[in-house]
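Student: Pasted the sequence and its predicted model underneath.
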Amino acid sequence: MDPRDPAVPELLLHGQIDVTGRLVDASNATLFGTISADGVEAQCVYKPVRGERPLWDFPDGTLAGREVASFLVSEAAGFHVVPPTVLRPGPFGPGMVQIWVDTDDEREYVDVVAPKKVQQGWIGVLRARGDRGEPAVLAHADTPELRRMAAFDVVVNNADRKGGHVLAGTDGNLYGCDHGLTLHVEEKLRTVLWGFVGQALSADVVEALEKLRAGLDGGLAETIGEHVARREVRTLIARVDGLLAAGCYPEPSGHGPAIPWPAF
């Protein structure tokens, strides 16, 4: 099912969830299954709140809500980089439910390659060494879609933009997943998309941020406040204002690691 099908939100909210497997590499309980209603069926990801691993810097039991709040931010801005996501009851209690994104293995946006194999139109982010000491470069594509995702990550303060969280959908669109570590009041931005540092925001990104800012004044802040703390909403507003005022992508803050580990 196309993630952007208009029927998806209603299906996610009211469909029956049948869990068929678990994504074992995930840090928190991440279940895979089907969701169905009125003869319509799709694949989905279900993350029950009770399966969230406690973290020292994020309040317990809040990650599912942060995923939903990040989706709301993405939609309000028109970035559309987060697959439809809801918070609802499920087989193992309340949790985040998100439509599954089928990916196109022929399209890549982030990779680790030898220095001489960085593709034209890609930007090197980090030089490193492989398991055998060979030089390597973490690089990402320079595309409008990825620039929008990078701006989205700044405003939601994404602490976990790994390369594996950048999904090339078979529908031709770019998506991001795993937004549980977002919207903290402290600077937490950890991402593999640092290649745009210092570059001016494109006109479409500025327009999206202005649309988001207007939405926050028009009731979106209250809706997001159902999922995160009020001060986290206030800090979100401040980040949007700050990014618009700067007009360019920020540098790493220097307070902690700038890239999540592992990077994929």
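Tutor: Sure, I can see it. Numbers count the residues shown, from 1 in each chain.

Student: Going by C-alpha atoms from here, please, whenever you check contacts or count neighbours.
Tutor: Noted.

Student: What is the burial count for the closest residue to Leu11 other than its chain neighbours?
Tutor: Spatially, and ignoring its direct neighbours in sequence, Leu11 is nearest to Ala37 (6.4 Å; C-alpha to C-alpha, 6 or more residues apart in numbering). Other residues lying near Ala37 total 14 when counted by other C-alpha atoms under 10 Å.

Student: Could you do Leu183 as well?
Tutor: 31.

Student: Name all residues that make contact with the closest residue to it other than its chain neighbours.
Tutor: Excluding the flanking residues, the one nearest Leu183 by C-alpha to C-alpha, 6+ apart is Val156, at 5.0 Å. By C-alpha atoms under 8 Å, 6 or more residues apart in numbering, the contact list for Val156 reads 70, 73, 182-183, 236.

Student: take the one below as the second:
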Amino acid sequence: MFFEAKEKGFFKVIDGYEEKHHRLYGYQSPYHEAAAFVVSELFGFGVVPPTFMRTLTLPGQLSPKLGSVQRYIEGQTPKQLATRKGIYIEPSKLMRIFDLLIGNVDRSEGNYVITKDNQQWAIDNAAAFQTSNSLKANLDDTAKGPELRDRISSMLSEHPLVLLRLKTTSDAQIKSALGMLLMPAQIKYLIARKNTLVSVAKQQRQSF
């Protein structure tokens, strides 16, 4: 999949410092933008605009820069809608599942766009792919775990095709798709979160 001629896009640059520290520590990175698109397509979410890593020479610069290029989506962020129209639209259930899967900790009101047909697009995913499974920790919490489990199960039940992809996509497929974009530890925890989501759906089904 490539951009059409004259299409707009966002180029998020990665410099030498960010490149080094992404590979070592997994800081916020343009690599995460491209990886989020891969995950969105791999599991059937369809919530991230086409995003690829590219090396481009920007106007006025002599040397090329590595970064992520994301297709521009015509729409408004919830922050813009709140300011202009006095309404606020929360992230969709589909996007919430997606954020749980990729370990995104920053789906703020400026990080997703709503189009005229009310489709939501996740446009900023740099804070994703945390090397932890806080989802499991929250589910294991005796105070908030049961309610969270019910909410996740309900959201998954509304998106059976995504749940099917979560169940059937192998670890090998995930590693092959993301090996050039994420560190091994990030892929490991992505798989762990995937398995946690599948486990929630399975346990809730067995409880009935």
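Tutor: Now that the structure is in, tell me what you want to look at. The structure displayed is predicted, hence computed values, not measured ones.

Student: re the thing from before, so the residue nearest to Leu11 of structure 1 sits against Gln16, correct?
Tutor: Yes. Using C-alpha atoms under 8 Å, Ala37 of structure 1 is in contact with Gln16, at 6.5 Å.

Student: one step back: structure 2: which residue goes with the residue nearest to Leu183 of structure 1?
Tutor: Correspondence of Val156 of structure 1 to structure 2, assessed by TM-score structural alignment: Ile102.

Student: Distance-wise, check that match relative to Lys93 of structure 2.
Tutor: Separation of Ile102 of structure 2 from Lys93 of structure 2 (C-alpha to C-alpha, to the nearest Å): 14 Å.

Student: same question, Val39 of structure 2
Tutor: 17 Å.

Student: What segments of structure 2 are helices?
Tutor: Taking DSSP state H as the criterion, structure 2 carries its helices at 16-25, 30-42, 78-85, 93-102, 134-140, 145-157, 160-168, 171-178, 184-206.

Student: re earlier: ok, of the contacts of Val156 of structure 1, which one's closest to Met96 of structure 1?
Tutor: Nearest to Met96 of structure 1 out of these is Ser70 (C-alpha to C-alpha; 11.8 Å).

Student: show me what contacts the equivalent of that closest one over in structure 2?
Tutor: Mapped onto structure 2 by TM-score structural alignment, Ser70 of structure 1 lines up with Ala36. Contact analysis of Ala36 of structure 2 by C-alpha under 8 Å, 6+ apart lists 48, 102, 125, 128.

Student: Touching, Leu87 of structure 1 and Gly65? I think so.
Tutor: Yes. The pair Leu87 of structure 1 / Gly65 is scored as a contact, 6.9 Å apart, by C-alpha under 8 Å.

Student: if I look at the two, which residues touch both of them?
Tutor: Met96.

Student: Save the contacts of Ala36 of structure 2 as JSON lines, and put in distance to Ala185 of structure 2 too.
Tutor: Compiled in JSON lines, the contacts of Ala36 of structure 2 are given as follows (distance: C-alpha to C-alpha, whole Å):
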{"residue": "Val48", "distance to Ala185 of structure 2": "23"}
{"residue": "Ile102", "distance to Ala185 of structure 2": "13"}
{"residue": "Asn125", "distance to Ala185 of structure 2": "18"}
{"residue": "Ala128", "distance to Ala185 of structure 2": "13"}
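
Student: tell me which of those are still there in structure 1?
Tutor: Conservation of these in structure 1, assessed by both residues aligned by TM-score structural alignment, their matches' C-alpha atoms under 8 Å: retained contacts are 48, 102, 125, 128.

Student: which residues touch Leu56 of structure 2?
Tutor: Taking C-alpha under 8 Å, 6+ apart, one finds 64-67 in contact with Leu56 of structure 2.

Student: Just the ones of the residues you listed in strands?
Tutor: Among the contacts of Leu56 of structure 2, DSSP state E puts 65-67 in strands.

Student: top of those residues by neighbour count?
Tutor: Counting neighbours by other C-alpha under 10 Å, the top entry in those is Gly67, with 23 neighbours.
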